[in-house]
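J.: Take a look and give me a structure for this.
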Amino acid sequence: MKKIFVLDTNVLLHEPNAIFAFEEHEVVIPAVVLEEIDSKKRNPEEIGRNARVVSRLLDGLREKGHLHNGIELDHGGRLKVELNHRSFVKVQEMFGEVTNDNRILAVALNYHLEELETASPRSVVLVSKDVLVRIKADVLGLTTQDYLSDRTAGPGDLYSGYSNIKVHPSIIDEFYTYRSLQIKPLGLNFSLYPHEFVILKDEMGSGKSALLKVNEDVTRLEPLYMSNEPVWGISARNAQQRMALELLLNDDIPLVTITGKAGTGKTLLALAAGLLKTEDDHKYKKLLIARPVVPMGKDIGYLPGEKEEKLRPWMQPIYDNLEYLFDTKKSGDIDKILMGLGSIQVEALTYIRGRSIPGQFIIIDEAQNLSRHEVKTIVSRVGEGSKIVLMGDPEQIDHPYLDSVSNGLSYLVERFQKEGISGHITLEKGERSKLAQVAADLL
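T.: Predicted structure coming up:
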């Protein structure tokens, strides 16, 4: 049976095309949602862009008829901008204050009560990304849900980039003899992906094992491309870090994604690989390092000085790692080194839109704070002969409209896992310090 979906403002500000995501069902946009979208359209950031996209979409749909009367959508659904059902009497019994959230709740509740009086009542569902709105809707007896259409996978189902496979010890011996294994004879009951890593373990219980990588066309398992030698003084401390360096140092993989908790070595490994490829091997003309300017907690407001001075607090984690890699002794030494080299550029992502970036090793840190649209914008900037690395912790998100499975980094990992031009690894073991590892696990 068809349903009625009432959309909260945050759904449209998160994904403007949510209007078309409910198939044959009716989509209702309360009038107050239009007011909230209008108040956001001048915002210079992603929220403002999405508000403007929603405005243009609704304006285009007006050609099909009056939105307040309802119009048919191409896929069979129906869209309506709701001007009625605004009575606040029922909601006021529970929540007295006339806020925009409560006005949206009132529309959904009045629809629900009206449908109950019909011969074949349709289910009314309030869709919101605001947890408290969903809780309040539940108190009112309404069916409610988060917007899930843009989610790539559940929190525990994101692609990790490697698999553990137990096999007969003779198969491990065969690999060490011939340095290759065909995948089909292994008879696996799950799929492997290009550049995925495989850890073979002896099913008989001995300590025999092997670390391999799936080739680009997913036909065989091969030995790792790189040896386990230090990279700019940095050596892999665990199997996943070695996998990360394998992807970072392979020039045939132009897109690499790395996820992991704080302290697992994402930034340090990427910087070390970038410095090797740029300064030593001269494979790339420049090392470009960028991260989104999204504050954790309360924003500190405008910062004084020129662009470089304004960016320094946001980029300090990058400078900390560079100081470690260059083994600087005094404060300010890293600035002199970077100025002398001229091939290392630290930027905010604010300045990357519209650029074409050929021949560079690009590192995007804290990519979990990017939306799907922002990730598309960044990756589509990559020019000929460039390599881009995006990394972050999907569990540490400071963006108000993103979560661990709807953020741009997770979306990129899942969409590219079958592509031969990309590789991914999830780092699991913290190497910053024992305290940092315990804190990442417990807090």
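
J.: CA only for contacts and neighbour counts going forward, please
T.: Fine.

J.: For residue 101, list the residues it contacts.
T.: Neighbour list for residue 101: residue 133 [criterion: C-alpha atoms under 8 Å, 6 or more residues apart in numbering].

J.: Now the element after the one helix or strand it maps to, going C-ward?
T.: Using DSSP states H and E, residue 101 sits in helix 100-116. Remark: after helix 100-116, the chain's next helix or strand is strand 124-127, criterion DSSP H and E.

J.: And the helix holding residue 101, what's buried?
T.: Across helix 100-116, burial judged by 16 or more other C-alpha atoms under 10 Å covers 101-112, 115.

J.: again, but for stretch 78-89
T.: Going by 16+ other C-alpha under 10 Å, stretch 78-89 has these buried residues: 78, 79, 80, 81, 82, 85, 86, 88.

J.: In this structure the first one contacts residue 71, no?
T.: Read that as residue 78. Yes. In this structure residue 78 lies within contact range of residue 71 using C-alpha atoms under 8 Å: 5.7 Å.

J.: Name the nearest residue to residue 422, sequence neighbours excluded.
T.: Leaving out its chain neighbours, the residue that sits closest to residue 422 by C-alpha to C-alpha, 6 or more residues apart in numbering is residue 255, at 4.6 Å.

J.: got the end-to-end distance for stretch 121-140?
T.: Its start and end residues considered, stretch 121-140 measures 18 Å (C-alpha to C-alpha, to the nearest Å).

J.: And that stretch, how far out from the chain middle?
T.: The chain centroid and the centroid of stretch 121-140 are separated by 26 Å, computed with C-alpha atoms, centre = their mean, to the nearest Å.

J.: quick one: the helices in the protein?
T.: All helices of the chain, identified by DSSP state H, fall at 9-14, 31-40, 46-61, 89-92, 100-116, 131-139, 169-178, 239-249, 266-275, 307-326, 333-341, 372-379, 408-416, 434-442.

J.: Can you tell me which of the ones you listed is nearest to residue 192?
T.: helix 408-416 (13.1 Å; C-alpha to C-alpha).

J.: List the buried residues in the closest one.
T.: Neighbour counts using 16+ other C-alpha under 10 Å place 408, 409, 410, 411, 412, 413, 414, 416 of helix 408-416 among the buried residues.

J.: quick one, it and helix 372-379 angle?
T.: Helix 408-416 and helix 372-379 are oriented at 70 degrees to each other (axes from the mean of the first three to the mean of the last three C-alpha atoms, to 10 degrees).

J.: Mind giving me the packing neighbours of helix 408-416?
T.: In terms of contact count using 3 or more C-alpha pairs under 8 Å, 6 or more residues apart in numbering; DSSP states H and E, helix 408-416 is assigned the packing partners helix 372-379, strand 387-392.

J.: Single out the most deeply packed of those.
T.: When you average the neighbours per residue for each of the helices and strands packed on helix 408-416 (mean count of other C-alpha atoms under 10 Å), strand 387-392 leads with a mean of 26.

J.: To compare against the first, here's the next sequence to fold:
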Amino acid sequence: MKKIYVLDTNVLLHDPNAVYSFDDNEVIIPAAVLEEIDSKKRNADEVGRNARYVSRLLDGLRDQGRLHDGVILERGGLLKVELNHRSFSRLQETFGVMTNDNRILAVALNYHLEEQEKPEPKQVVIVSKDTLVRIKADVLGLIAEDYLSDRLAPVSDFYTGYSTITVHPSIIDHFYSCRMLSVESLQLQVRLLPHEFIILKDELGTSKSALLKVSTDGQKLEPLYLSNEPVWGIGARNTQQRMALELLLNDDIPLVTLSGRAGTGKTLLALAAGLMKVEDEHRYKKLLIGRPVVPVGKDIGYLPGEKEEKLRPWMQPIYDNLEYLFDTKKNGDIEKILAGLSSIQVEALTYIRGRSIPGQFIIIDEAQNLTRHEVKTIISRVGEGSKIVLMGDPEQIDHPYLDAESNGLTYAIERFKQENVSGHVTLFRGERSHLAQLASNLL
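T.: Alright, predicted model coming up:
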């Protein structure tokens, strides 16, 4: 039986094409949603862009008929902008204040009550990315759902970039003698992905093991290209960090994604690899480091000074790692070093979008705060001979319309995991300090 879906504003601001995601069901956009979208359309960020897109989309659908009466969508569904089911009387006792959220809930409730009077009532579902709206809907006896159409996998199924396989010890011995294994010889039930790391362990329980990497064509298991030598004074402290350095220093992999909690070494490893490639090997012309300007907690407002002075608070985590790598002793030393090294550039992503970037080693930190569209825009800017590294912690998201399953970093990891131009590693073990690791685990 067909359903009636009432959309909250945040669904359309998150995915402006959401109206096409409900097959042949009825999609309702309350008038309060139009008002909220109108208030966002002048924003200069992704939310504003999506608000303008929704406005143009609805305007285009007007050519098919009056939105109030309903227009047929391409999958057979019906889209309505609702004006009639606005009565707030049934919500007055429960939620006294007529906020926009409550107005949207009122539309869903009135539809639900109206359907209950019919011989074959349709199920009314309110779709919202706002947890409290879904809780309120549950209190009212309404069915409420999160918008999940853009999610590629649940958190528990995220690609980590490596697998542990138990084998007979003779297979491990064969690898060490031949320095290669065929994927077919392992007789696995799952497909291994290009550049995926494999940890072989002895099924008999001994300490015998091996660390391998799937070849670009996905047919062979090969030894790691790099030895465990320090990179710009930074050595891998655990297996996942060694995997990360293997990807970061491989010029044949133009896209590397790293995810993990704070303190796992993502930024430090990427910067060390970038400095080696740019300053020592001269493989790339420039090291470009970018970060989205998304505040943690309350925004500090406008900042005085030139562009570099304004960006410094946002870029401070990058400077902290650079100071460690360059072993600076005094305040201001890192600025002098960067001034003398024109090959290193630290920018906010505001200044990266729209550019074409060939021949550079590009690091994008805090990529979990990027939307799918922003990640697409950034990766599509990568020019010939460049390498881009996206990294972040999907558990620490400051963007109001993103979560662990729908952010740009997770989206890039899942969409590129089968491509031979990319590699990924999830780092789990914190190496910043024992206290930092405890904080990540306990808090």
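
J.: can I get the helices of structure 1 in JSON lines with distance to residue 230 of structure 1?
T.: JSON lines is the format used below for the helices of structure 1 (distance: least, C-alpha to C-alpha, whole Å):
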{"stretch": "helix 9-14", "distance to residue 230 of structure 1": "43"}
{"stretch": "helix 31-40", "distance to residue 230 of structure 1": "49"}
{"stretch": "helix 46-61", "distance to residue 230 of structure 1": "40"}
{"stretch": "helix 89-92", "distance to residue 230 of structure 1": "64"}
{"stretch": "helix 100-116", "distance to residue 230 of structure 1": "55"}
{"stretch": "helix 131-139", "distance to residue 230 of structure 1": "47"}
{"stretch": "helix 169-178", "distance to residue 230 of structure 1": "24"}
{"stretch": "helix 239-249", "distance to residue 230 of structure 1": "10"}
{"stretch": "helix 266-275", "distance to residue 230 of structure 1": "9"}
{"stretch": "helix 307-326", "distance to residue 230 of structure 1": "12"}
{"stretch": "helix 333-341", "distance to residue 230 of structure 1": "22"}
{"stretch": "helix 372-379", "distance to residue 230 of structure 1": "29"}
{"stretch": "helix 408-416", "distance to residue 230 of structure 1": "27"}
{"stretch": "helix 434-442", "distance to residue 230 of structure 1": "22"}
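
J.: Can you tell me which of those helices is nearest to residue 290 of structure 1?
T.: Of all the helices of structure 1, helix 307-326 comes closest under C-alpha to C-alpha, at 8.0 Å.

J.: how big is the offset of the closest one relative to structure 2?
T.: For helix 307-326 of structure 1, the mean deviation from structure 2 after alignment is 0.4 Å (mean C-alpha distance after the TM-score superposition for structure 1).

J.: Which other helices and strands does that helix contact?
T.: Applying 3+ C-alpha pairs under 8 Å, 6+ apart, we find helix 307-326 of structure 1 packed against helix 266-275, helix 333-341, strand 344-348.

J.: mind running it again at 10 Å?
T.: With contacts taken as 3 or more C-alpha pairs under 10 Å, 6 or more residues apart in numbering; DSSP states H and E, helix 307-326 of structure 1 sits against helix 266-275, strand 286-291, helix 333-341, strand 344-348.

J.: Hmm, residue 124 and residue 105 of structure 1 touching each other?
T.: No. Counting by C-alpha atoms under 10 Å, residue 105 of structure 1 sits too far from residue 124 to count as a contact (11.4 Å).

J.: Now the common contact residues for the two.
T.: 6, 111, 142 (C-alpha atoms under 10 Å, 6 or more residues apart in numbering).

J.: With distance to residue 384 of structure 1 added, can I get those residues in JSON lines?
T.: Shown next, in JSON lines, are those (distance: C-alpha to C-alpha, whole Å):
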{"residue": "6", "distance to residue 384 of structure 1": "45"}
{"residue": "111", "distance to residue 384 of structure 1": "54"}
{"residue": "142", "distance to residue 384 of structure 1": "52"}
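
J.: any idea which of these is closest to residue 443 of structure 1?
T.: Distance to residue 443 of structure 1 across these (C-alpha to C-alpha) is lowest for residue 142, with 33.6 Å.

J.: State the distance from the residue in structure 2 sticking out farthest from the centre to residue 319 of structure 2.
T.: Residue farthest from the centre of structure 2, counting by C-alpha atoms, centre = their mean, is residue 119 at 45.1 Å. Distance check for residue 119 of structure 2 against residue 319 of structure 2: by C-alpha to C-alpha, it reads 67 Å.

J.: Please give the number of neighbouring residues around residue 26 of structure 1.
T.: The tally of other residues near residue 26 of structure 1 (other C-alpha atoms under 10 Å) stands at 22.

J.: thought it was touching residue 78?
T.: Yes. Counting by C-alpha under 10 Å, residue 26 of structure 1 does reach residue 78; the two are 4.6 Å apart.

J.: which residues do those two both contact?
T.: 4, 19, 70, 71, 72.

J.: what residues are up against the third one?
T.: Applying C-alpha under 10 Å, 6+ apart, one finds that residue 70 of structure 1 lies in contact with 26, 27, 28, 62, 64, 78, 79, 80, 81, 82.

J.: correct me, but the last one touches residue 67?
T.: Yes. Here residue 82 of structure 1 reaches residue 67: they are 8.4 Å apart, a contact under C-alpha under 10 Å.

J.: how close does residue 340 of structure 1 sit to residue 415 of structure 1?
T.: Separation of residue 340 of structure 1 from residue 415 of structure 1 (C-alpha to C-alpha): 40 Å.

J.: try residue 370 of structure 1
T.: Residue 370 of structure 1 is 15 Å from residue 415 of structure 1, by C-alpha to C-alpha.

J.: The alignment partner in structure 2 of residue 239 of structure 1 and residue 373 of structure 2, how far apart?
T.: Applying TM-score structural alignment, one finds that residue 239 of structure 1 aligns to residue 239 in structure 2. Counting by C-alpha to C-alpha, the separation of residue 239 of structure 2 from residue 373 of structure 2 is 33 Å.

J.: and if you look at residue 44 of structure 2?
T.: Distance from residue 44 of structure 2 to residue 373 of structure 2, by C-alpha to C-alpha: 15 Å.

J.: same deal with residue 210 of structure 2?
T.: Remark: distance between residue 210 of structure 2 and residue 373 of structure 2 (C-alpha to C-alpha) = 39 Å.

J.: OK, contacts around residue 410 of structure 2?
T.: Contacts of residue 410 of structure 2 (C-alpha under 10 Å, 6+ apart): 151-153, 155, 158-159, 257, 259, 367-368, 370-372, 391-394, 403-404.

J.: That's all I had, so thanks and see you.
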